[in-house]
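J.: the sequence isn't on hand, but the structure is:
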């Protein structure tokens, strides 16, 4: 699916760029063509004006002679940028005289005159052998005055312009293809990762719901099999059903909460709240549970630390971290909670002794449904959503959460929030 998406993106990108290059070249070519055509027209017009002057410009063709070649020639003749000349023919097309500054063979004058008259146009272009000519025909009473200009260099320039464009466009399209392919892969990669995570999330959620549903279904079958028995005798099965229903309720509530965080981040009203007070309230709430678990607790809370956000969700983050620490602290272990100002942020650290987390698991512990020890987590009622919820809330508050661990010794979770002014 993603390969097809990438290929469609590449195809669309290449077609768009190709069309833009084609339009850009077409504009450049049209501008250059118009400029060249205008220059050709001006040169032909000057040649025709020169041919119409009566001061000896027209006469029998004499190779090597002309107004420009003779020392005392007509200095009013224009300086041509390429070969140009005028030919006068009678009404039958026979060459009568030539005005030229170049020494050309007589058959050339006859051939170009015949070609121009045969076209039946007053002006135009044609190719004779390897030379391109532009011409202009003026019909007088009993003769034709034809002006010619060699435009081979101009035609070669336009042709070379096309070849240069094709070469540059081919190189550019090859480069653009590989660059577009690179960025297409980079652009699609996060989408693919998110899609894979979504698929995994759905699979994990289905798996987690499947287990309590199976337990409930089994216990219901047992109850139906003893329909004549009293409720008191069947209370054990009802207790199992109630327990699994509560687990399912907690799971669905957590899933809905995560969905709400993902879909409605902008709807959260951020106000200044006292982080120190929030952490202290959660610690006092959990203090009895911590001591009952025979865990040594120490905490240091710097007062008056203010952040922007919502206090209740942040208290949920602290509750998740403390509950997680209680579950994974070893017997007669210790917990250390520190809240302090660090540079321009507020830092909360929750450290507990225990087995620790291996380096391979540290990068994934905040993924939804991810558990380093699946069997132990299930036995303790966990679904692997707590740290994912904590991360979502912290990121919603423009903060950061991460973990450090030493295997066989301790684990530390660090939460950093921007300090409110």
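T.: Arrived safely. Because the structure is predicted, anything quoted here is derived from the model rather than measured. Residues are numbered from 1 along each chain as shown.
J.: only C-alpha atoms for contact and neighbour calcs from this point on.
T.: Fine.
J.: hang on, isn't residue 413 packed against residue 350?
T.: Yes. Here residue 413 lies in contact with residue 350, judged by CA atoms under 8 Å, at a distance of 5.3 Å.
J.: between those two, who's got more neighbours?
T.: residue 350 (21 against 18; other CA atoms under 10 Å).
J.: A strand includes that one, no?
T.: Yes. According to DSSP: H, G, I helix; E, B strand; the rest coil, the state of residue 350 is that of a strand.
J.: what is the neighbour count of the residue nearest to residue 238 when sequence neighbours are not counted?
T.: Nearest non-adjacent residue to residue 238, counting by CA to CA, 6 or more residues apart in numbering: residue 219, 7.4 Å away. Number of residues near residue 219 (other CA under 10 Å) recorded here: 19.
J.: any shared contact partners between residue 413 and residue 350?
T.: residue 321 (CA atoms under 8 Å, 6 or more residues apart in numbering).
J.: buried set for stretch 367-377?
T.: 367-371 (16 or more other CA atoms under 10 Å).
J.: circling back: hmm, the residue nearest to residue 238 is touching residue 242, no?
T.: No. Between residue 219 and residue 242 no contact is recorded; they are 10.4 Å apart, counting by CA under 8 Å.
J.: can you give me the strands for the stretch 51-200 of the chain?
T.: Counting by DSSP state E, counting those that start in this stretch, the stretch 51-200 of the chain has these strands, from start to end: 84-90, 95-100, 123-128, 131-139, 143-150.
J.: export these to JSON lines and tack on distance to residue 226?
T.: Shown next, in JSON lines, are the strands of the stretch 51-200 of the chain (distance: least, CA to CA, whole Å):
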{"stretch": "strand 84-90", "distance to residue 226": "117"}
{"stretch": "strand 95-100", "distance to residue 226": "124"}
{"stretch": "strand 123-128", "distance to residue 226": "107"}
{"stretch": "strand 131-139", "distance to residue 226": "108"}
{"stretch": "strand 143-150", "distance to residue 226": "112"}
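J.: put this next to the previous one:
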């Protein structure tokens, strides 16, 4: 910024200097024309300009002097003219006792000799000094504003980076914790099995079942972690096709019906028929599975889980509601974060990886949709997914 501002200041100053001196040269030419024409009207317009002129014979003798500055008499004017008359150039700048002038030498039309016109540059230099000071002051102010603005913007830009870094650290810590628990269970149960080598498989069925459950849990956890890793690296690509939405929903929910029945939960499915949807059928099925599976896990015995799919206006709406324990308001915005648990103590008794809603959120957003949650603590929870009509046809 400093280099750019310096370049701007220098280029502006020299451009203005060139323009001002060009105007001064044009002014001295106009005055010379007015003097030669001996027009009082033309000379009157230069009354406010500090100018002087002398007329000389062909021999160089000064015959006439004139000055608009009463403090600059014939003596000073002749002294100034002597230095200029010795110069070969017909126009240029001249300094005398700290004063600067621009001059023009032209042949007289009425008689042999020269007309030498001087115009003072005091006002021009004052303008240039003021301009330079103004440019430097403006440059310093702009540089200060740019510096503090860049600090502010850098701080603002670092906020999401810090948050992302913190989320990554939390994610690694949570993933390590989630993997450590099943590994510890597997190791403990294996030690129990290996500590009784003479017992049959049937006699050690309890420990082997524990190992199988934890191995399955680890498999799902690793699969979810790999899925999210592909999402983060933009390697997870949707395979979009046109498919029957109601058929896909029924196929996904069908295996969950026995699980709901075992818990004494009534699973109601109300999906509008004849809706063809353009998207990734596998991921939409995964989305439905996550939401319904979550609803069943968090609904007590004799509760109800309801799945509704319908077309509303310019969108397809899929809602999954349950009569479970509900979600308090302070947790509503955080449940889509990875490994976020509302009640960590109670979460240990509920099977899951803590990544389902994060995956569901990505699936919805990748289809340009929205997912919202509304809940009444202790009574019900409802997840509502809206997918734009551009992705579906009826």
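T.: Received, thanks. Model, not experiment: these values are computed from the prediction.
J.: superposing both, give me the TM-score.
T.: Counting by TM-score structural alignment, normalised by the length of structure 2, the TM-score of this superposition works out to 0.82. Behind it: 383 aligned residues with a CA RMSD of 3.7 Å.
J.: which stretch among the strands of the stretch 51-200 of structure 1 comes nearest residue 354 of structure 1?
T.: Proximity to residue 354 of structure 1, assessed across the strands of the stretch 51-200 of structure 1 by CA to CA, is greatest for strand 131-139 (92.0 Å).
J.: does anything pack onto that closest one? Which helices or strands?
T.: Contacting strand 131-139 of structure 1 under the criterion 3 or more CA pairs under 8 Å, 6 or more residues apart in numbering; DSSP states H and E are the following elements: helix 2-52, helix 106-119, strand 123-128, strand 143-150, helix 152-225.
J.: what comes up buried for it?
T.: Burial within strand 131-139 of structure 1, assessed by neighbour count using 16+ other CA under 10 Å, is assigned to 132-137.
J.: deepest of the helices and strands packed on strand 131-139 of structure 1, which one?
T.: strand 143-150 (a mean of 24; mean count of other CA atoms under 10 Å).
J.: between strand 84-90 and that one, find me the angle.
T.: Regarding strand 143-150 of structure 1 and strand 84-90, their directions subtend 160 degrees when assessed with axes from the mean of the first three to the mean of the last three CA atoms, to 10 degrees.
J.: just the strands in the stretch 201-350 of structure 2 please.
T.: So, for the stretch 201-350 of structure 2 - with DSSP E, counting those that start in this stretch - the strands run 240-244, 266-271, 276-280, 304-312, 315-322.
J.: I'd like the ones you listed as CSV, with distance to residue 67 of structure 2 appended.
T.: Supplementary listing: the strands of the stretch 201-350 of structure 2 in CSV, determined by distance: least, CA to CA, whole Å:
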stretch, distance to residue 67 of structure 2
strand 240-244, 90
strand 266-271, 102
strand 276-280, 90
strand 304-312, 91
strand 315-322, 88
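J.: for the ones you listed, which one sits closest to residue 203 of structure 2?
T.: Ranking these by proximity to residue 203 of structure 2 (CA to CA) places strand 266-271 first, at 37.0 Å.
J.: residue 243 of structure 1 matches what in structure 2?
T.: With TM-score structural alignment defining the correspondence, residue 243 of structure 1 maps onto residue 213 in structure 2.
J.: again, but for residue 295 of structure 1
T.: Residue 295 of structure 1 maps onto residue 265 in structure 2, by TM-score structural alignment.
J.: residues touching its match, list them.
T.: Residue 265 of structure 2 makes contact with 296, 299-305, according to CA under 8 Å, 6+ apart.
J.: pull out the buried residues from those residues.
T.: Those of those that meet the buried threshold are 296, 299-301, 303-305, by 16+ other CA under 10 Å.
J.: okay, and which of those residues map to helices?
T.: With DSSP state H as the criterion, helices contain residue 296 from among those.
J.: before we move on, the earlier item: any idea how far the residue nearest to residue 238 of structure 1 is from residue 317 of structure 1?
T.: Here the criterion is CA to CA, to the nearest Å. By it, residue 219 of structure 1 lies 35 Å from residue 317 of structure 1.
J.: surely residue 68 of structure 1 and residue 85 touch.
T.: No. Between residue 68 of structure 1 and residue 85 there is no contact, the gap being 12.0 Å when judged by CA under 8 Å.
J.: overlap in contacts, the two.
T.: residue 101.
J.: looking at those two, which one has more neighbours?
T.: Regarding residue 68 of structure 1 and residue 85, a neighbour count based on other CA under 10 Å identifies residue 85 as having more, with 24 against 18.
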